[in-house]
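Visitor: Got a predicted model here, sequence first, then my questions.
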Amino acid sequence: MVRIFGPLVGLFFAAALLWSFAVGAINMIREPEPMTAVKEYHLAPKEDVKFAFNGAFGRFDKQQLQRGFQIYKEVCSNCHSLKQVAFRNLTDLGYSEAQVKTIAKEWATKAKTFDPKTGDTGERPNTPADHFPPVYYAGSGSPPDLSLITKARHEGPNYVYSLLTGYTDQPASLIKKYPDGKVPDGLYYNPYFANLNIAMPAPLADGQVTYSDGTKATLDQEAQDVAAFLTWTAEPKMEKRKQTGWAVLGFLIAATALAYLSKRTIWADKH
């Protein structure tokens, strides 16, 4: 009896799942999801921008990473933190230890100190061992920490680049969809942002910085450089990971070939 009852219970639940799936599919066909303003105007990240680290053999361009760090230091660090990165990690970008010490010491936001005996707090200059100190933003909203932003967003580097270069005027057809036909106050239109309107004004423009290596600072160049730098902060070991991957792949190919030859030898037909 139990042997008969068990399969019947399984068939009942399987039938219930199939029925639920069929009902859901039919409802979606009969009543397609309405086209919202966000879905109508939202754009996927641009795919035409190419980075030196793309592909299985890609590597970071240290000159580009230094330019991206300059963008972060002079523009982005006013609002956004980089808490997961230590100053000493900047040696991976080609900076000397002396340069890193100077960067840490002269950083605008100082490290916090706390005396457990007196309960007093204070500040001290940063050292290479310190992480980039958090930014205390005085405005409304809470700007995200950028340490892992390219891993937290779909197509991270391309998303950052698209967002930074995507600011434009509100389409007239979209303005008509707002309540009372008014654009939301304090927001800026960007079709690459999730809900089209972002609280951050366009941070970059042509000539926003003066690159120390003489590169012309166009909006496109600045956006590519800071996107590359933020990819490095999120994946500082990317190059080593790729190198390890190729070594493992080579080992697997060699091991497969040896296994095949062993099989041919051990199980060869005896005549």
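Guide: Yep, it's here. This is a predicted model, so every value here is computed, not measured.
Visitor: C-alpha only now, for contacts and for neighbours.
Guide: Noted.
Visitor: residues contacting Ala205?
Guide: By Cα atoms under 8 Å, 6 or more residues apart in numbering, the contact set of Ala205 is Thr218, Leu219.
Visitor: ok, and it, which helix or strand is that part of?
Guide: Following DSSP states H and E, there is no helix or strand that holds Ala205.
Visitor: can you pull out the helices in the protein?
Guide: For the chain, applying DSSP state H gives helices covering 2-30, 37-41, 62-74, 97-106, 149-152, 156-165, 172-175, 219-234, 238-266.
Visitor: In JSON lines: those helices, plus distance to Asp115.
Guide: Compiled in JSON lines, the helices of the chain are given as follows (distance: least, Cα to Cα, whole Å):
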{"stretch": "helix 2-30", "distance to Asp115": "61"}
{"stretch": "helix 37-41", "distance to Asp115": "50"}
{"stretch": "helix 62-74", "distance to Asp115": "30"}
{"stretch": "helix 97-106", "distance to Asp115": "21"}
{"stretch": "helix 149-152", "distance to Asp115": "34"}
{"stretch": "helix 156-165", "distance to Asp115": "40"}
{"stretch": "helix 172-175", "distance to Asp115": "55"}
{"stretch": "helix 219-234", "distance to Asp115": "32"}
{"stretch": "helix 238-266", "distance to Asp115": "39"}
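Visitor: out of the ones you listed, which comes closest to Phe114?
Guide: For Phe114, the closest of the helices of the chain is helix 97-106, at 18.8 Å, according to Cα to Cα.
Visitor: Skipping its backbone neighbours, what lies nearest Ala217 in space?
Guide: Gly207 (5.1 Å; Cα to Cα, 6 or more residues apart in numbering).
Visitor: Below is structure B, check it against A:
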Amino acid sequence: MRTLPMKKLLVSGAIALAALSAGAAAIAAGTEEHPPKRQWHFQGPFGTYDRAAAQRGYQVYAEVCAACHSLQLLAYRNLMELGLTESQVKGLIKDIVVPDINDDGQPIERPARLSDHFKKPFPNELAAAAANNGKAPPDLSVIVKARVNGPDYIHGLLTGYVPYDKLTPQQIKDFAVTKDDNFNRYFPGHKIAMAPPLADDKVTYADGTKATTDQEASDVVEFLAWASEPHMESRKRTGVRVVLFLLAMAGFMYAVKRMVWSDKH
């Protein structure tokens, strides 16, 4: 009987292994549930931020998310870009104290100023990890841009928790879920360390909006989208002006071309 050379055997084995891996990935992807697609005010070439929603989103962040998640790239003065006045922002941060160093080089705490960056919930990453079962919560400054379909994913994550008593026996078996686990439809692997952060009436909105879980999630996504790209609107306006300029220039150059070559035909 004829035998294959060792090189061909190795190549065949590699192809078979790749096929098995692709099949396993396809099976895994088939069980993954994707969050529903939503229409966001800030999406599209002419999209803008809903400032009322973003202001409510800041309230959700400040009252719920800020206990664990930082926003290192934002300063408090940036909140004025959401349509808040200087006095309103000062009112929002009047109870916040931040660490500092006095003139003698000694550590102190003082009231937050507009120029301060958002206060970190933990002094360092090790402290954050120690307080959260060994894993530090991620900074949210660019979380919307860092995720594929970030707005939909974050909204789905915040609203995708399923209580243990609502799980099917098959889900409990397939994902080895216990009563101490947090099951989330849209989190990879479905078991997530973060307990459900939102609930109906978790916050009392200053503008009187009814605070359902879906509303809170939508508002905090609007705020985090703005935090991830606060200059998006000016960028889009510049882009529209450039496109209009190029269209006008193209029309002008076409007219010049016709005028120059008109006597050649």
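Guide: On my side now, so go ahead. All values reported here derive from a predicted model rather than from experimental measurement.
Visitor: What TM-score do the two superposed chains give?
Guide: With the length set by TM-score structural alignment, normalised by the length of the second structure, the two chains reach a TM-score of 0.82; 244 aligned residues with a Cα RMSD of 2.6 Å.
Visitor: Quick one, which of the helices of the first structure gets closest to Tyr211 of the first structure.
Guide: With Cα to Cα, the closest approach to Tyr211 of the first structure among these belongs to helix 62-74: 6.7 Å.
Visitor: In space, what's closest to the residue most central in space within the second structure - neighbours in sequence excluded?
Guide: The residue lying closest to the centre of the second structure (Cα atoms, centre = their mean) is Val144, at 2.4 Å. For Val144 of the second structure, ignoring the flanking residues on the chain, the nearest one in space by Cα to Cα, 6+ apart is Gly150 at 4.5 Å.
Visitor: Trace that neighbour over to the first structure, please.
Guide: Matched across to the first structure, Gly150 of the second structure falls on Gly156, judged by TM-score structural alignment.
Visitor: Count the neighbours of that match for me.
Guide: By the criterion of other Cα atoms under 10 Å, Gly156 of the first structure has 20 neighbours.
Visitor: Please give me every residue in contact with it.
Guide: By Cα under 8 Å, 6+ apart, the neighbours of Gly156 of the first structure are Ile149, Thr150, Thr231.
Visitor: got it, and Lys94 of the second structure?
Guide: Pro111, Ala112.
Visitor: Now do the same for it: its match in the first structure.
Guide: Per TM-score structural alignment, Lys94 of the second structure is aligned with Lys105.
Visitor: Distance of that match relative to Phe132 of the first structure?
Guide: For Lys105 of the first structure, the distance to Phe132 of the first structure (Cα to Cα, to the nearest Å) stands at 11 Å.
Visitor: cool, and Thr233 of the first structure?
Guide: Between Thr233 of the first structure and Phe132 of the first structure the computed distance is 12 Å (Cα to Cα).
Visitor: which residues in the first structure does stretch 67-79 of the second structure match up with?
Guide: Under TM-score structural alignment, the match for stretch 67-79 of the second structure is residues 78-90.
Visitor: what does that stretch rub up against?
Guide: With Cα under 8 Å, 6+ apart, stretch 78-90 of the first structure has contacts from 97, 100, 103-104, 127-137, 143-148, 233.
Visitor: try 6 Å this time
Guide: By Cα atoms under 6 Å, 6 or more residues apart in numbering, the residues outside stretch 78-90 of the first structure that reach it are Pro128, Ala129, Asp130, His131, Phe132, Pro134, Val135, Tyr137, Pro143, Asp145, Leu146, Ser147.
Visitor: Would you mark the buried spots in stretch 66-81 of the first structure?
Guide: Buried residues in stretch 66-81 of the first structure, counted by 16 or more other Cα atoms under 10 Å: Gln66, Arg67, Gly68, Phe69, Gln70, Ile71, Tyr72, Cys76, Ser77, Cys79, His80, Ser81.
Visitor: hmm, which two among the residues you listed are most spread apart?
Guide: Gln66 and Cys79 (19.6 Å).
Visitor: Tell me which of the helices of the first structure lies nearest to Asp185 of the first structure.
Guide: helix 172-175 (12.5 Å).
Visitor: Can you spell out the matching residue range in the second structure for that closest one?
Guide: Counting by TM-score structural alignment, helix 172-175 of the first structure sits on residues 169-172 of the second structure.
Visitor: how far is the matching stretch from where the chain is centred?
Guide: 30 Å (Cα atoms, centre = their mean, to the nearest Å).
Visitor: Check stretch 154-168 of the second structure too.
Guide: 18 Å.
Visitor: For it, buried residues please.
Guide: Ile154, His155, Gly156, Leu157, Leu158, Thr159, Gly160, Tyr161, Tyr164.
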